[in-house]
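J.: I'll drop the sequence and a predicted model, then ask my questions.
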Amino acid sequence: MYNYLIALSRPAKQRILLLIDCLLVVLSMLVALSLRFGRDVSVEQYQAALPLIAIVTLIAVPLFATLRINRIKLSDFEVQDITRGAVAAVSLTIIAMVLGNVLTLQGPSSVPLIFGPIFLMVHIMARLMARACLLYLSGRDNSRIPVAIFGAGTIGVQLLASLRRNYDMRPVIFIDDNPTLHNMTVSGLPVASRQKLKTMVERKKVERVILAISSESDEIRRQYIEELSTLGCEVYTLPSFNELINAKTITDTLRPVTADMLLGRDKVNLETPEVVRSYAGRTVLVTGAGGSVGSELCRQILGCNPHRLVMFDHSEFALYNIDNDLRAHADAQGVELITSLGSVCDRSAVDRVIKESDVDIILHAAAYKHVPLVERNEIVGVWNNVVGTQVVADAAQAAGVERFILVSTDKAVRPTNVMGASKRLAELVVQDLQTRSEKTRFSMVRFGNVLGSSGSVIPLFHKQIMAGGPVTLTHNKINRYFMTISEAARLVLLAGAYSKGGDVFVLDMGKAVNIIDLARRMIELSGLKVRNEHNPDGDIEIKIVGLRPGEKLFEELLIGDNTLPTPHRKILRAQESKLSQIEIARILKDLDIATKANSSSAVRKILEDYVEGYHLQHNTLEQVQ
């Protein structure tokens, strides 16, 4: 009903209001007659008044149009708009009295005097009731985004009035730090504390928070933004005064505050119909489903309406969390959700999951990815990343799975660390399998650092800033490519849609971001200032601690320059060298021997011999730490 009413054209709404006002004229005149004569009023007296009622109603049409009382938006109906109704009531009263005398119509002259106030009253009541109905219906419209307004002051109240006219957002609560306002109602909306907001976000009753506080202090504003961003919902802030006065409404200029603003570029639009078509009605297995990228993959796959989603992870806690997040959504969409504990290095466990769930597509995101940890634990890291990939890929081929997509990294390109080299070996294993695959299409996706993922610099910098600093940086010239988690997951899904077999997909992420610039932006976003020789009174120091073992100043996405286009202009298909089946078999055999012998040097020697660009580093444990 609400969507139908707001979808009516403006002329249609104006005609409806004009018709209602004309009916109110007739109703008011009849009520005036009843009040004048009381119980003694007769049918004849009503009939005698019909000419006056008809003439006054006809005259009311152009009068209402002139006063434009039918052009007032119900959602905007306020005290100043009552003035127009009062002018219309007085005008109709005078017109009725004049007509009664000029036309010598029957009936007492006091009827028009009673009619005027009655019309004004029902005119106001009708609009207030219609406005209340619209607000009630809008509150029941579940298609609108539920919004919390942070700040129950003047700015918040003005924002609420604007949001009530917005068809995309539905205000549900005020949040304010002033305890005297808690449990009160402001402009029809309850006021609560931040703890209440956290609960509502967790229960999906609030999906967006809009900061509506005074712009007197940018530092306080940035602090609020940083704290609200940790809740797991969208955070928007009101614009500057100049933006505000040039906009049609407040909501026209609301700006989100998320980690995306740290990208240094616009997000790449990866919303294409191929994604939904490729995964709709299919059974999809995600390994490493509890990780940062894996969990986002699961969320986005649910939006593609698969038949079944299988989440595989070795971490019970991580698997519990993603299952808890998605279970209700999956049930609502009719998607079967399966959680399976196990290691990607366990062939029997992988075979069982693929067979029992009749998997069509595998997205292999399981990996050890933290560079310093893998550098110190090279045997386990390489075994998990290489053999784990080989086990899952072999199982996919044996079961006749349609598509297998490996999630890789830019650190696999001419790597200087064990983690990157292990991911490049995993790519080579997958490329080799494609040469012998009759049914399964194998492909790889290679991307840069994911903003906000576990182990990335964003959470580390945030933790250091909250602790008062310093923010530690390995080198002042270090650059990295960054992408959002949603971009990373979407790129993986698109790779599955575009896969022809043996592909290496990369995303054009623009220019690399200088990490020291990123650190400065994060400090400023937190409402603080960088402390350095130019600003000794600043809040947070940026400290250079030196490159870690295996760390490069610059990351690359391609080993060579030979790329091919895809249906998406921002996604490239790389053509890179492969190893033979005999070489891959030798690598896996040597890796098995080195692992059983617990020989770190032998594992590193394998990487040096077969991974282009990797050089053996003789690091002691103390140096690595």
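T.: Noted; the coordinates are in hand.

J.: only C-alpha atoms from now on, for both contacts and neighbour counts.
T.: Will do.

J.: next, the buried residues of stretch 607-623.
T.: Neighbour counts over stretch 607-623 (16 or more other Cα atoms under 10 Å) mark 607, 608, 610, 611, 612, 614, 615, 616 as buried.

J.: now render these as JSON lines, adding distance to residue 313 and secondary structure.
T.: Listed next are the buried residues of stretch 607-623 as JSON lines, based on distance: Cα to Cα, whole Å; DSSP: H, G, I helix; E, B strand; the rest coil:
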{"residue": "607", "distance to residue 313": "26", "secondary structure": "helix"}
{"residue": "608", "distance to residue 313": "30", "secondary structure": "helix"}
{"residue": "610", "distance to residue 313": "29", "secondary structure": "helix"}
{"residue": "611", "distance to residue 313": "28", "secondary structure": "coil"}
{"residue": "612", "distance to residue 313": "30", "secondary structure": "coil"}
{"residue": "614", "distance to residue 313": "29", "secondary structure": "coil"}
{"residue": "615", "distance to residue 313": "32", "secondary structure": "coil"}
{"residue": "616", "distance to residue 313": "31", "secondary structure": "coil"}
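
J.: then this one, side by side with the first:
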Amino acid sequence: MFWTSIDRLLDHLRPRRQLAVMLADALLILLAWHTTYLFRMGVERWLYERPAYDWAVVLGVIAVYSAVSWALGVPRASWRYVGFHDITRLAWVCLGAGLASAVVVLMAQLVEVPRAVLALHPVLTLINLALARMTVRMLSESSRARRTGAHTNGQRALVLGAGAAGKLLIAGIQHRGWTVVGLLDDDPRKQGARIAGVPVLGGLDLLTDARNLEDATHLVLAMPSASVEQRKRVLALASATGLPVVTVPSADELREGRSRVDRVRDIEPEDVLGREPVKLDENAVSSLISGRAVFVTGAGGSIGSELCRQIARFGPSRIILFELSEFALYQVEQDLGERFPHLPLVRLVGDVKDLSALRRAMQLHQPDLVFHAAAYKHVPLMEDDNAWMALRNNTLGTYLAAQAAAESGVKRFVLISTDKAVNPTNVMGATKRAAEMVVSHWATKAPGTRYMAVRFGNVLGSSGSVIPKFKEQIAKGGPVTVTHPEITRYFMTIPEAAQLVLQAAALAESGQVFVMDMGQSVKIADLARELIRLSGHTEAEIPIVFSGLRPGEKLYEELLADADTTLPTPHPRLRLAQLRGELPADWMARLMALASDDAAATPSVLRARLHDLVPEYAPR
């Protein structure tokens, strides 16, 4: 009970700490003044044999000490974390204020004030001030030891955010062996309060003072509904502390039932790079998908599987999952079956390079929409030994899927493209640009089907993404490898990409290429540094090593070619690309010849012929 009372007293004083410190120090200075008289004159004389003006002198002394103390920043220091540097500062206060007071008393010829009092008072004041602070620290640490003594894992969390999520988080993580040492919140109405017995220590600016963090081993961000800018600010403050940072799930994760608020997780790149959530025209997307059969190629991939999840929200009559990898098909089928148990699924193992398999699947299941996400997309892997396979899968596979869609009377065909298709410098980008050209060809050849493409940049967490690699390297203790210090990329989350694909599909006319608003490009090295800091490490502990650009890799990506322009669309995050003119009359014949030419299996031959098909392709 005693410790609880002490805790509550300190918590109530904390929002007015500087005023409380000034008043407490004034009382201690006064106590030292009387104690000095006691030593000088003895018990019988110390109170009565003083000059009549002694009260004015002591008030002046207190004022001098207070002014010097304020000038040196003493009231801003927390007594709970007093250290040697704080005692040193107090010593300078007592020395300076004691000398100044003595000089003023002597110059004023106040001879009835004993000289011994002027000499001893600074020493006793220093003792009083230091003892008071050390006593508070001792009480605080004793109370903290009492609170944490039952826990053996040593995880002590300072929670950032004292709202509803913070309350639920405290209840959950304390049962898992965590100790919550306090909360921080910028709302002044919450500061000084207690939530589930845990004090709200103050605002988030307390993170800038290391003394406020000595109790904590982790910081927990508990602001799932905060705006992107608010989260970025808090993460910037948190990462600068050097403590590991974890977070509660985002509002989207909670809303979709993917996690619970008391299940903390590591900071993900989307938390660092956060963007405002996509606002869909849900009526348009629903009218496109609801009650219709949807065919997704590459359905087990990172983009394809998220497309399936987003499509399932709008009530299709069924989803036809077309995937080459048996394991990936099994995973997406299990996930969709758990999330949408009443949604009919057709699970097909198939290859987009197999026209007969595509024809059979589409003619049997009669899809209304096709989302073509099947692609090889890892730039270095596709550059040499696998270049021919990249052409056959990315370009010829698109041709065959588009042909099967036209023959089956599909209403819309959507190609998932990439920013690497703009002024490509690698085989993967060139084959995706050629795939866009294939879509343009079919848009004119099969007017009964609307053909379109959607371009976006790097997707956080997708297969082949640099982010999982960084996290794995950090977990192993480094180093983190980045190809070049100046390399930049555009990033977006997988759900964001999938939602914008659906929005583009609802808006598009045939033959159009949509470009997503990717926001600002991000330096990969800066992203690596941020992930290192948020893991609680420094670059000295986990260094960044620059390995050099890989074959075909650009320093920066583009979303439009130089000669292209864009037009606005009804959705602010989508732009319509106005690409260059019609394909040459023999273009498709040359593509088919290349796809069936065994000589093209030689990477140098394929690159040369691919340049003929895609003139803006400039191999490096």
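T.: Arrived safely, thanks for sending. This one's a predicted model, so the numbers in the text were calculated from it and none came from an experiment.

J.: got a TM-score for the pair?
T.: In this superposition the chains share a TM-score of 0.60, using TM-score structural alignment, normalised by the length of the second structure; 410 aligned residues with a Cα RMSD of 3.8 Å.

J.: mind putting the buried residues of stretch 607-623 of the first structure into a markdown table with distance to residue 3 of the first structure?
T.: Output for these, formatted as a markdown table (distance: Cα to Cα, whole Å):
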| residue | distance to residue 3 of the first structure |
| --- | --- |
| 607 | 61 |
| 608 | 64 |
| 610 | 62 |
| 611 | 59 |
| 612 | 60 |
| 614 | 61 |
| 615 | 64 |
| 616 | 65 |
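
J.: who's in contact with the residue lying closest to residue 525 of the first structure once chain neighbours are set aside?
T.: In space, and not counting its chain neighbours, residue 525 of the first structure is closest to residue 222: 5.4 Å by Cα to Cα, 6 or more residues apart in numbering. For residue 222 of the first structure, the contact set (Cα atoms under 8 Å, 6 or more residues apart in numbering) comprises 524, 525, 526, 527.

J.: and the third one, how many residues sit next to it?
T.: If I follow you right, that is residue 526 of the first structure. Residues near residue 526 of the first structure, counting by other Cα atoms under 10 Å, number 22.

J.: which of the contacts of residue 222 of the first structure are still contacts in the second structure?
T.: Using both residues aligned by TM-score structural alignment, their matches' Cα atoms under 8 Å, the second structure keeps these contacts from the contacts of residue 222 of the first structure: 525, 526, 527.

J.: can you give me the strands in the stretch 201-350 of the first structure?
T.: For the stretch 201-350 of the first structure, applying DSSP state E, counting those that start in this stretch gives strands covering 208-211, 234-237, 255-256, 283-287, 308-313, 336-341.

J.: between the ones you listed, which gets nearest to residue 441 of the first structure?
T.: Evaluated over these, closeness to residue 441 of the first structure peaks at strand 283-287, with 14.4 Å, by Cα to Cα.

J.: residue range for the closest one in the second structure?
T.: Alignment note (TM-score structural alignment): strand 283-287 of the first structure is matched to residues 293-297 of the second structure.

J.: mean deviation, that stretch versus the first structure?
T.: By mean Cα distance after the TM-score superposition for the first structure, the fitted stretch 293-297 of the second structure averages 0.5 Å away from its aligned residues in the first structure.

J.: show which residues not belonging to that stretch make contact with it.
T.: Residues outside stretch 293-297 of the second structure that contact it (Cα under 8 Å, 6+ apart) are 304, 308, 316-323, 352, 365-374.

J.: mind putting the contacts of residue 222 of the first structure into TSV with secondary structure and distance to residue 469 of the first structure?
T.: Converted to TSV, the contacts of residue 222 of the first structure look like this (DSSP: H, G, I helix; E, B strand; the rest coil; distance: Cα to Cα, whole Å):
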residue	secondary structure	distance to residue 469 of the first structure
524	helix	13
525	helix	14
526	coil	12
527	coil	14
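
J.: which of those lies closest to residue 165 of the first structure?
T.: residue 525 (30.9 Å).

J.: was I right to think that closest one contacts residue 229?
T.: No: between residue 525 of the first structure and residue 229 there is no contact under Cα atoms under 8 Å: 11.2 Å.

J.: count of residues packed around the aligned partner of residue 320 of the first structure in the second structure?
T.: Residue 320 of the first structure maps onto residue 330 in the second structure when the alignment is built from TM-score structural alignment. Residue 330 of the second structure has 14 neighbours, counted by other Cα under 10 Å.

J.: report the contact partners of residue 330 of the second structure.
T.: No contacts exist for residue 330 of the second structure under Cα under 8 Å, 6+ apart.

J.: so residue 454 of the first structure, which state does it fall into?
T.: In three-state terms, and counting by DSSP: H, G, I helix; E, B strand; the rest coil, residue 454 of the first structure is coil.

J.: please name the spatially closest residue to it (chain neighbours excluded).
T.: Closest to residue 454 of the first structure by Cα to Cα, 6+ apart is residue 292, at 6.3 Å.

J.: quick one: the one you found from residue 456 of the first structure, how far?
T.: From residue 292 of the first structure across to residue 456 of the first structure, the span is 10 Å (Cα to Cα, to the nearest Å).
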